[in-house]
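**Student:** Please find the sequence and the predicted model below.
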Amino acid sequence: LADKQFCVAEERSGHCAVVDGNFLYVWGGYVSIEENEVYLPNDELWLYEIDSGLWTMHLMEGELPTSMSGSCGACINGKLYIFGGFDDKGYSNLLYYVNLRTRNGTYRWKKITDFKGQPPTPRDKLSCWVYKDRLIYFGGYGCRKYNELSDCFDVHDAFWEGQIFWGWHNDVHAFDTNTQTWFQPTIRGGVPPQPRAAHTCAVLGNKGYIFGGRVLQTRMNDLHCLNLDTWIWSGRIHINGEKPKDRSWHTLTPIADDKLFLFGGLSSDNVPLSDGWIHSVTTNGWKQLTHLPKSRPRLWHTACLGTEGEVMIFGGSKDDLHFLDTGHCSDLLIFQTQPYSLLRLCLDCIGKNATLLKNQISWLPSKILPQVLKKITFWAAANHRQEKKAEIERQEQINVT
């Protein structure tokens, strides 16, 4: 295969990523160049095919969103929805979608303007639960006018001319994708989390979970839960035993009916984190994973659940974004959270040993031959990248010498 087939998506932080079918889709975000934040092109959609391990880039058409970071991306029925975000002109509260299951290979953005109801105020670094074809948003950092101030908003800074206030939210807004309607559900009980941003969320059953994030001048490690049917908050959930340290810009991924996978983030003392934890709803406890590499910290990355229970971490930064202008990543970290199927194990074995088995591969049933060829490509790409990385390290060592 030609080298150009082993391209990878550009490094970035603050982007959006979703999995639909056998593909991981990545859009937006930014990189730092000479202490300037540069937003990545709004007309590029990167696709990672899970079986083959190959990246491709597709140009997009239609009503393009502004190039932004901190937008909230979610997938419902094969459509990627993008809400909010931040660019050079400020915060957004616009909602866009693109059909990922296009038949002609053309990805076309559409701005949703014919909606009913009132959207949230402009913000970024918010989170989203997907439940019953609804996008349910919580929190974020943004701006409000004086007459929009309420108990769901903690003021961080103010620009008195024009009476504009910046700060953190803890309000809940929902968008019904079937009726194209925004609504703010009536919270019927419980104590909501403090207003925050750069937190993370996940859905298990009919419960929406929130963990950590930036609250005023500190970071948190609290866990909350909202019943998405009754709209009742749990209050801060009491944890049995050890728990993760305070953090923001981390991810939380559902990996089973009663388990959540937490990874990375930025600690209260501004240290990028590489730790992973699993929370069991059944036992109400956290368990730290001890075998994760400590040399691969990530913050403001994305995490998506793959087709066989693997958590796919893409992009983010390995440095504190508040103080450094480097460290954005383009690699894909894959955490296996459950045993692979027997078919997957066999396909990987053939892919890794394709040279040894080349004379027998054609004997395989025609039904699985395409899957085998994709796995051969996957491991060829993996070996190519490993060799390229080793060559770069050798060249750097020569230069140092």
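**Tutor:** Yep, that arrived.

**Student:** all contacts plus neighbour counts: C-alpha atoms, from now on.
**Tutor:** Fine.

**Student:** Quick check: Tyr107 touching Leu64?
**Tutor:** No. The criterion here is C-alpha atoms under 8 Å, and Tyr107 misses it with Leu64 at 10.6 Å.

**Student:** Between the two, which has more neighbouring residues?
**Tutor:** Neighbour count, other C-alpha atoms under 10 Å: between Tyr107 and Leu64, Tyr107 has more, with 20 against 16.

**Student:** Distance of that one relative to Thr113?
**Tutor:** 19 Å (C-alpha to C-alpha, to the nearest Å).

**Student:** What segments of the stretch 1-150 of the chain are helices?
**Tutor:** Per DSSP state H, counting those that start in this stretch, the stretch 1-150 of the chain carries no helices over any range.

**Student:** Touching, Asp176 and Leu135? I think so.
**Tutor:** Yes. Between Asp176 and Leu135 there is a contact under C-alpha under 8 Å: 6.6 Å.

**Student:** and stretch 155-165, how far apart are its ends?
**Tutor:** 6 Å.

**Student:** And stretch 195-209, by the same measure?
**Tutor:** 15 Å.

**Student:** And that stretch, how far out from the chain middle?
**Tutor:** Centre-to-centre, stretch 195-209 and its host chain are 13 Å apart (C-alpha atoms, centre = their mean, to the nearest Å).

**Student:** Now do the buried residues in the helix or strand harbouring Lys375.
**Tutor:** Under the criterion of DSSP states H and E, Lys375 resides in helix 369-400. The neighbour-count criterion (16 or more other C-alpha atoms under 10 Å) identifies 371-382, 385 as the buried residues of helix 369-400.

**Student:** any idea which of those is closest to Ile239?
**Tutor:** Ile239 lies nearest to Ala382 out of the buried residues of helix 369-400, by C-alpha to C-alpha, at 39.9 Å.

**Student:** Not counting its neighbours along the chain, what's nearest that closest one?
**Tutor:** Gly53 (7.8 Å; C-alpha to C-alpha, 6 or more residues apart in numbering).

**Student:** residues contacting that neighbour?
**Tutor:** 377-379, 381-382 (C-alpha atoms under 8 Å, 6 or more residues apart in numbering).

**Student:** And Arg123, by the same measure?
**Tutor:** Applying C-alpha under 8 Å, 6+ apart, we find Arg123 in contact with 84-86, 91-93, 140-143.

**Student:** Okay, one more to line up with it:
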Amino acid sequence: MNMQESQDFKPVGRRGVCSFVHNSSFYLYGGALSIPGLSAFRQTPHVDIEMLDMHSGLWSSVETEVLHSLPQFTSGACCAVLNDNLYIFGGWLAGLRNAHIHELDLETFCWKKLPINNPENGPICKDKAAMFGYGDDMMGVFGGYGYPENDAHARLEGRAAQYHRDTTNPFFSIYWTNELHLFHVGKSEWIVPVVTGIPPPPCAAFSITRVDPHRLVIFGGKQVNSRVNEIHILNLDTWHWSGVNLPSRPEEPWPVGRSFHTACSLFDPSAITPPYPPCGTVFEWLPCPTPDLAPCEPAVTVDPKVIVLWGMSNDADPIDDAWELNVNTLTWKQVHLPEGAGPKRAWHTASAYHPSPCETLVVVFGGTSENMYVVPDQQLTSISKPSLLHFGVHRLFELCLQYIIEDKILMSHHDHLPIPAHLQQQIREQVTSNQQLSITRL
């Protein structure tokens, strides 16, 4: 593995990027570029990934090794991290979609394509879906937009999901879907969970957020011809859908319908106490005992909260707002982002880093501030400058470092302060980080 780190290196702005946080670093992979005269539809997959060190604020390009093949997508894939491995599913490339799963070892940075023993039981080829980890050896995939593999006109009856055809294309059958699958990494098999309740209608380009060890919150997305503002909650302990959650009164604050937005938990999901204990049920459809989803560390008792950032309206214009959702009460309040948070955008990416259970750093990257249905793809301008949004309780240690950095007298003599060498190094890294990132504290 080769890594090039530099204060001058910056990732290229693009749309439909996969992002994730692992070991105090923020990573980017893939995405559709806009190069004058060259359609993003004709781009080839990326080879390297880009990493932002959350301590130093420096970007680096990480060269990866390919064992079998690279993920075949330029945009719209979904990803999740499990056991020091990145898993990527689906995506879009040159008008085609896929149902492949690729694994990237985050220690050796080596790609491999995972075998699938029962592809006929798996998802259709699609993009704009969502992925999440389940237990120690399974990945979940929900929703998306696509078609059956090898046969765009195949019959979809009999599947445990709904499919709504996109009638705008009379020559090719493409569907919105609410498929829900689990992929067992060790067995290389797809599993169709048995769920109860009312699932979301077929949708794509929504947000999915883990808010505690047992719950996923889905918001918004496009359902056939409309971008919605519905909330759906999936309980991973009981596999029960909450049904549609909408405002109970017309005057209740609630964000407008949107797609291509992002959402992140404002607390560390693994440290939050769920409102109910795990039931310990062993489901017959699982090939192994139900995973233990309980938090490993002492939990904090708070109402989980989700921040929703920007997105695309029903008119396909980028939406200039942000909202905070209290998951337990299903109430919203609008968050007024200062100018330093960056421009409004859609089809961007955002991932959360939790230095402590009640502190969150959300890194936002990419997307576009233009109407993607009006501006030709090859002329779209993608946003390249990342933004860092800070939420929650500031650590005392962090406040002390910032005080030293912002005090001109202390900084002029910081090399002579009676503090250990490793703290001197952290001060220098914090100075670099402040110079490299646009930090907005909320």
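**Tutor:** Perfect, thanks for sending it. Everything quoted here is computed from the prediction, not taken from an experiment.

**Student:** so what number do they get for TM-score?
**Tutor:** These two chains, once laid on top of each other, score a TM-score of 0.86 by TM-score structural alignment, normalised by the length of the first structure; 375 aligned residues with a C-alpha RMSD of 2.5 Å.

**Student:** how much does the helix or strand hosting Leu216 of the second structure stray from the first structure?
**Tutor:** If you go by DSSP H and E, Leu216 of the second structure is part of strand 215-219. On superposition with the first structure, the mean distance recorded for strand 215-219 of the second structure (mean C-alpha distance after the TM-score superposition for the first structure) is 1.3 Å.

**Student:** now that strand: which residue numbers in the first structure?
**Tutor:** Using TM-score structural alignment, the residues of the first structure aligned to strand 215-219 of the second structure are 207-211.

**Student:** So Lys207 of the first structure sits against His224, correct?
**Tutor:** No. Between Lys207 of the first structure and His224 there is no contact under C-alpha under 8 Å: 9.8 Å.

**Student:** Stretch 235-255 of the first structure: end-to-end distance?
**Tutor:** 23 Å.

**Student:** Any idea which residue is closest to the centre of the first structure?
**Tutor:** The first structure has Thr302 as the residue nearest its centroid, 2.6 Å off, counting by C-alpha atoms, centre = their mean.

**Student:** corresponding residue for that residue in the second structure?
**Tutor:** Aligning on TM-score structural alignment places Thr302 of the first structure opposite Thr349 in the second structure.

**Student:** where exactly do the helices run in the stretch 251-400 of the first structure?
**Tutor:** According to DSSP H, counting those that start in this stretch, the helices that the stretch 251-400 of the first structure contains are 342-352, 354-357, 369-400.

**Student:** For Ser330 of the first structure, find the nearest of the ones you listed.
**Tutor:** Closest approach to Ser330 of the first structure among those (C-alpha to C-alpha): helix 369-400, 12.4 Å.

**Student:** Packing partners of that closest one?
**Tutor:** Helix 369-400 of the first structure is packed against strand 54-62, helix 342-352, with contacts defined by 3 or more C-alpha pairs under 8 Å, 6 or more residues apart in numbering; DSSP states H and E.

**Student:** Now render these as CSV, adding mean neighbour count.
**Tutor:** Shown next, in CSV, are these (neighbours: other C-alpha atoms under 10 Å):
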stretch, mean neighbour count
strand 54-62, 16
helix 342-352, 16
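
**Student:** so how far is the helix holding Lys375 of the first structure off the chain centroid?
**Tutor:** So, by C-alpha atoms, centre = their mean, the centroid of helix 369-400 of the first structure is 25 Å from its chain's centroid.

**Student:** so it versus strand 54-62, what angle?
**Tutor:** 100 degrees (axes from the mean of the first three to the mean of the last three C-alpha atoms, to 10 degrees).

**Student:** In the first structure, what residue corresponds to Leu423 of the second structure?
**Tutor:** Per TM-score structural alignment, Leu423 of the second structure is aligned with Ile368.

**Student:** can you give me the strands in the stretch 101-250 of the first structure?
**Tutor:** For the stretch 101-250 of the first structure, strands defined by DSSP state E, counting those that start in this stretch occupy the ranges 107-111, 123-124, 127-131, 134-145, 153-159, 164-176, 181-183, 200-204, 207-215, 218-227, 247-248.

**Student:** Let me know which of those strands is the nearest to Ser280 of the first structure.
**Tutor:** strand 200-204 (11.0 Å).

**Student:** From the rest of the structure, what touches the closest one?
**Tutor:** The contact list for strand 200-204 of the first structure, computed with C-alpha under 8 Å, 6+ apart, reads 127-131, 208-213, 249-254, 257-258, 260.

**Student:** at 6 Å instead, please
**Tutor:** Contacts to strand 200-204 of the first structure, defined as C-alpha atoms under 6 Å, 6 or more residues apart in numbering, come from residues 208-211, 251-253.

**Student:** so which pair among those residues is furthest apart in space?
**Tutor:** Gly208 and Thr251 (14.0 Å).

**Student:** For those two, indicate the residue with more neighbours.
**Tutor:** Thr251 (27 against 21).

**Student:** quick revisit: does the match of Thr302 of the first structure touch Phe365 like I think?
**Tutor:** Yes. Between Thr349 of the second structure and Phe365 there is a contact under C-alpha atoms under 6 Å: 5.5 Å.

**Student:** Map Leu104 of the second structure onto the first structure.
**Tutor:** Match for Leu104 of the second structure (TM-score structural alignment): Val98.

**Student:** how many neighbours does its match have?
**Tutor:** Per other C-alpha under 10 Å, the neighbour tally for Val98 of the first structure reads 23.

**Student:** Does it touch Lys111 like I think?
**Tutor:** No. Using C-alpha under 6 Å, Val98 of the first structure makes no contact with Lys111, being 9.1 Å away.

**Student:** what's stretch 263-281 of the first structure aligned against in the second structure?
**Tutor:** Counting by TM-score structural alignment, stretch 263-281 of the first structure sits on residues 309-327 of the second structure.

**Student:** ok, residues contacting the matching stretch?
**Tutor:** 227, 258-262, 304-308, 331-335, 344-346, 369, 371.

**Student:** Any of those buried? List them.
**Tutor:** 227, 258-262, 304-308, 332, 344-346, 369, 371.

**Student:** Mind checking which of the residues you listed land in strands?
**Tutor:** The strands, defined by DSSP state E, take in 227, 262, 305-308, 332 from those.

**Student:** Now flag whichever of those is closest to Ile405 of the second structure.
**Tutor:** Nearest to Ile405 of the second structure among those, with distances taken as C-alpha to C-alpha, is Ile307, at 29.1 Å.

**Student:** and the gap between that closest one and Leu437 of the second structure?
**Tutor:** Distance of Ile307 of the second structure to Leu437 of the second structure, computed by C-alpha to C-alpha: 20 Å.
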